[in-house]
Structure formats: structure tokens, C-alpha cells
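Next come a sequence and a model predicted from it.
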Amino acid sequence: MPEGDSIWRAAARLHSALAGHELTRCDLRVPRFATSDLTGRTTLEVVPRGKHLLARFEGGLTLHTHLGMDGSWRIFPAHGTWHGGPEHEIRAVLGTTRHTAVGYRLPVVELLRTADESRAVGHLGPDLLGPDWDAERAAANLLATPGRPLGEALLDQRNLAGIGNIFKSELCYLAQVTPWTPVGDLPDPATTTVRLAAAAHRLLRANTGDRGTRNTTGIHRRGQELFVYGRARRPCLRCGTPVREAPQDERPTYWCPRCQSGPTP
């Protein structure tokens, strides 16, 4: 599933292609909004909110989409050939005289009043890459359920919005605890959760560029961009111990059994 940094980049690409231009084509291929037409409206902006995308149009309307596990928005020249999946996987098309934005495999396509956006994203915690970012509030949200495993708490978008499975594993590694460690069992939980939230913000912000490869280690050699995620049975970059993998909430989770203390499956 795309994480907050990927959604931020997708929003930036859509904004660059559509903002300030009148729509000459609108095709929402979901039953509820199949007859809705935004043609003739100008796109005001496209902004990310956690893992959600909000395209705002004149007249007070917003197109809310979510990429889910494998959705994507692709940008093409107005009269260019589309590629990104078969025709039946297309869920939304927004076109101008210059560009066409095509949404593939989008599990959420919803047209709503801009004034009602809170119905779609109001439940989210502080956005790691948004103007509302607040590390102390995010930390307080994490601490509200002290018995919850840290990995699960970090993935809960109601606590802080933007972390996915990759950053979850990497943040737990940086905190030197396993993802199954209860939040309340962290060393000095109040201080540690604030530091974790700040580290999450720093890592996502650092990965908003278009380098193509996500990096949390600061090492730019191939295969060493991440500390533990995707490195099962490979040596830990810090101590050389083989990294382990196990599911947490049905998602592959990685940790170093030497560098990270705490419970494991």
C-alpha cells in the first residue's frame, strides 16, 4: 500500500497537471457517481491527507480517492496513449486540454461537497506531511492505548496519518523495540512516543522527492536503503544478525532480534 510520502508525490503530480485548468473530460466509473460530470469546472488544487487524495474543484466539490493496496493515478498528454492497466481497471478519468489523469484500481472514488470533506478524512490523526502536523498530539494518541502493540498503533491512521507497513518496521527498528512491544512498555513512553512521531515526520518528509527509491538509512548503495523492511534472513546493517520476518495484523513485519528488544511472535 502506498504510504504518506507516495501519496504526497501523487498529489503534487496531479496538482501540477490539473490545477488552474478547466476540465474538458470527466468520467467517474463507479455506480454511485457514474452520471456525475465535472466538465467545465476548474480544478483549484489537489492535496494529500494522510493516505487520501482530495481534488477540489470550483463550485465547492471535492473528488476523494484512496489508492488502497495497488491503485494509482497516471498522468498522460491529453491525446497520448494510456498505460497502467486494462480498461476495466480504470475508475476515474479527469482531462484538460493539456493532460489526462487516469485512476487505476482505485477502491475509493467519492464525490462530495468540499465543506463535507470531514466525512471522509475527519477521523484521521495529525497528518505527517500536512499543515496540521503536531508531534505531541500524535504521541498522545499513541499513548491513549498503552496496551496496544507499537506496530499496530503506528499503522492506525486515527493516531497519526501517513505511516504504512514499511515505515512501521523502520520506525520500530530506530526505536530499538520490536513492533509487538506495547506502547506503555516503551522506555519512558511519553518521551519515546514524541521522538517516534518526530522521526516519522522527518523520514516521510525526506522521502517526498522523486528519487524513485525510498530511503531510511541515509545509505544510497543498492540493497541498503532500508534497515529491516524486506531484508528477511539478510544481515542487519548495524550488527550483522539475520533480520527476521513474521506477520503482524496480516502484514509482513521485519525486525532485528539483537538490535530490538521486546516480545516477538
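Nice, I can see it. Numbers count the residues shown, from 1 in each chain.

Only C-alpha atoms from now on, for both contacts and neighbour counts.
Noted.

Provide a complete list of residue ranges assigned to helices in the stretch 101-250 of the chain.
Taking DSSP state H, counting those that start in this stretch as the test, the helices found in the stretch 101-250 of the chain are 118-121, 135-143, 150-155, 165-175, 189-206.

for comparison:
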Amino acid sequence: MPEGDTVFRTCARLHEALAGRVLVAAELRWPGLSTSNLVGHTTIEVVPRGKHILQRLDSGWTLHSHLKMEGQWRISRTDKDPTALAARGRVDQRRRERLDRGGRGSDDIRALLVTQEWTATGLRLGMLDLVRTSQEDTIVGHLGPDILSPDFDQQQAIANLSGPVGAALLDQRNLAGIGTMWASESLFLQGIFPWAEAAALDPATLNGVVARARRLMTANLPHAVQTSTGIRREGGNTYVHARSGRPCRRCGTTIRVAQIGPPTRERAMFYCPTCQGGLAPGDDGRPLRPLGSR
């Protein structure tokens, strides 16, 4: 699932393409939304809230989307026949065929938003909702402080943390935006055992790991390839994330991966047992094959 900094960049691209522009055609291919008519609506802004995308319209509606595991928004130039599009408010067959030829099959498309200049295509989206802007809290009100917000309330986020610290960082109700990559990398860099109880850690330690995550994510906002090591080459950009079975860059111990979190909401946590204080609960220490090897 994309991290908050990836969603932030997605929102920035959507905002640049759509803000201040009128929708001349639109399709929402989602149960309950397929008859919604957004033609003639103007996008005011596209903003992130943690890992959620909020496209606010001048009509008082917000189009909410979430990428989940496989979703993405793509921006392309609009075919130069906007008159036909505007007349029907739908995407014509020629455009459907061109999208299919570009590897974006119609089965993958969940939303098409067309302006005179740009088209935003939502592919394999995990969530899509249309709500009154005044009622956005029904969709995102459960989220904790947004780690990338200028007014991020770090003390409130830290106060929200409970249970194993790795799982607590991933719980979007505590603080919004951190995913498995930045949780794993931040805990490693701070030398914290992911399964340590948050309540057993002193406030300075919790402050350190949350501040580290925020610094890393903020530093990566301008870049498509995320890095905690300073290297943007594939295979060199992380210390532990996606490196199970490979040697720790610090001590040479084999990096391990284990599930963390409550049942039905488990997530992968990568860690170094030497640098971070031991094996995960239930990890028998057996040799691991490097991730991606055969």
C-alpha cells in the first residue's frame, strides 16, 4: 500500500492538472456512483489526508479515493475533441480503445475525469466515494494527526500510541500516513524493537521515532523513488524494508520479516534482530531466503 508521501505526490499532480478546471466529461465506475454526474463541476483543490485523496469541487461535493494496494491515478493530455466529450459528458469509444492500447484495460478503470487540457484516470482504486465536502469526516474523521500536515500534532500522535510500537505506527487511527516502509525504516534507524510496548518506551524515544518518520517522509516528497539511505538505486534505497534474508547494512546480521498487528490487520515488519534487540514473537530464527530470490 502506498505510503503517505506517495499519496501526497499523487495529490499534488492531480491538483496541478485539475484545480481551477471544469470537468467536460466524467465517469465513476463504482457501485452506487455510476449515475453520478460531475460534468460542469470545477475542481477547487486536491488534498491528502493521510493515505486518502480528497478532490473538492465547487458544487460542495468531494470525490474521495484510496489507492489501497494496487491503485493509482494517471494524468494524460486530453484528446483534442472536447466538444464531443462535453456534448455527451461521457468518454467516447476512441478514447476507451486508446486507454486499452496503453495497457489500461477498461476493467482496471474506476474513474475518468476529463478537462479540456488533462484527463485523470483512476486505475484499480481501492475506495471511491462521493460525499458532501461538509461531511468528509464520515470518511476520514477516524484518522489520527496527518504526519505530513504543516500543523501535525506530534504530541497527540504520540499520546495515541499503544500496544506494540510497530503496529501502533501503522494504525492510521493513531497517526495517518505511515506505512510498512517508513515504520520499518524509522524503527531500525532509532534502534527500537518493533514489538516493544509503546507504553514501556519513554516519551523521548517515541518522539524520536515519530520525528524520524516525519523527516524521512518529508525529505522524500519531491522524489518518486523513496530512500532512507540516501541512495535511490533499486536495492540500495532501504536499510531493512524488503531486505529479508539479506545482511544488515550496519552489522551483517540477516534481516528478518514477521507479521505485526492484530488478527485480520497484520502487516509485514522488516527488522534486524541484532540492531533492534531480538527476534519477533514466534520467529524461530530459521534461515530466510532473500526476498525476491528463487
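It's in. This one's a predicted model, so the numbers in the text were calculated from it and none came from an experiment.

TM-score, when you put one on top of the other?
After superposition, the two chains reach a TM-score (TM-score structural alignment, normalised by the length of structure 1) of 0.93; 258 aligned residues with a C-alpha RMSD of 1.5 Å.

Make CSV out of the helices of the stretch 101-250 of structure 1 and add mean neighbour count.
Shown next, in CSV, are the helices of the stretch 101-250 of structure 1 (neighbours: other C-alpha atoms under 10 Å):
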stretch, mean neighbour count
helix 118-121, 14
helix 135-143, 20
helix 150-155, 24
helix 165-175, 22
helix 189-206, 18
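
The ones you listed: which one's closest to residue 258 of structure 1?
helix 165-175 (10.5 Å; C-alpha to C-alpha).

what does the closest one contact?
1, 3, 150-151, 154-155, 178-179, 192, 196, 199-200, 216, 226-229, 251-256, 259-260 (C-alpha atoms under 8 Å, 6 or more residues apart in numbering).

for stretch 147-164 of structure 2, same thing?
Stretch 147-164 of structure 2 is contacted by residues 4-5, 50, 144-146, 168-169, 174-178, 194-199, 203, 206-207, 210, 214, 217-218, 261 when judged by C-alpha under 8 Å, 6+ apart.

if we go to 6 Å?
For stretch 147-164 of structure 2, the surrounding residues in contact (C-alpha atoms under 6 Å, 6 or more residues apart in numbering) are 145-146, 168, 174-175, 177, 195-198.

again with stretch 178-196 of structure 1
Contacts for stretch 178-196 of structure 1 (C-alpha under 6 Å, 6+ apart): 135-136, 139, 146-151, 172, 260-263.

In structure 1, what sits opposite residue 116 of structure 2 in the alignment?
Matched to structure 1 by TM-score structural alignment, residue 116 of structure 2 sits across from residue 97.

whoops, residue 207 of structure 2 was the one
Using TM-score structural alignment, residue 207 of structure 2 sits opposite residue 194 in structure 1.

separation between the residue nearest to residue 54 of structure 1 when sequence neighbours are not counted and residue 222 of structure 1?
Spatial nearest neighbour of residue 54 of structure 1, chain neighbours left out: residue 64 (4.8 Å); criterion: C-alpha to C-alpha, 6 or more residues apart in numbering. To residue 222 of structure 1, residue 64 of structure 1 is 36 Å away according to C-alpha to C-alpha, to the nearest Å.

State the number of residues packed around the closest residue to residue 114 of structure 2 other than its chain neighbours.
Leaving aside its sequence neighbours, residue 114 of structure 2 sits nearest to residue 25 (C-alpha to C-alpha, 6+ apart; 5.0 Å). Number of residues near residue 25 of structure 2 (other C-alpha atoms under 10 Å) recorded here: 26.

If anything else comes up later, I'll come back, but that's it for now.
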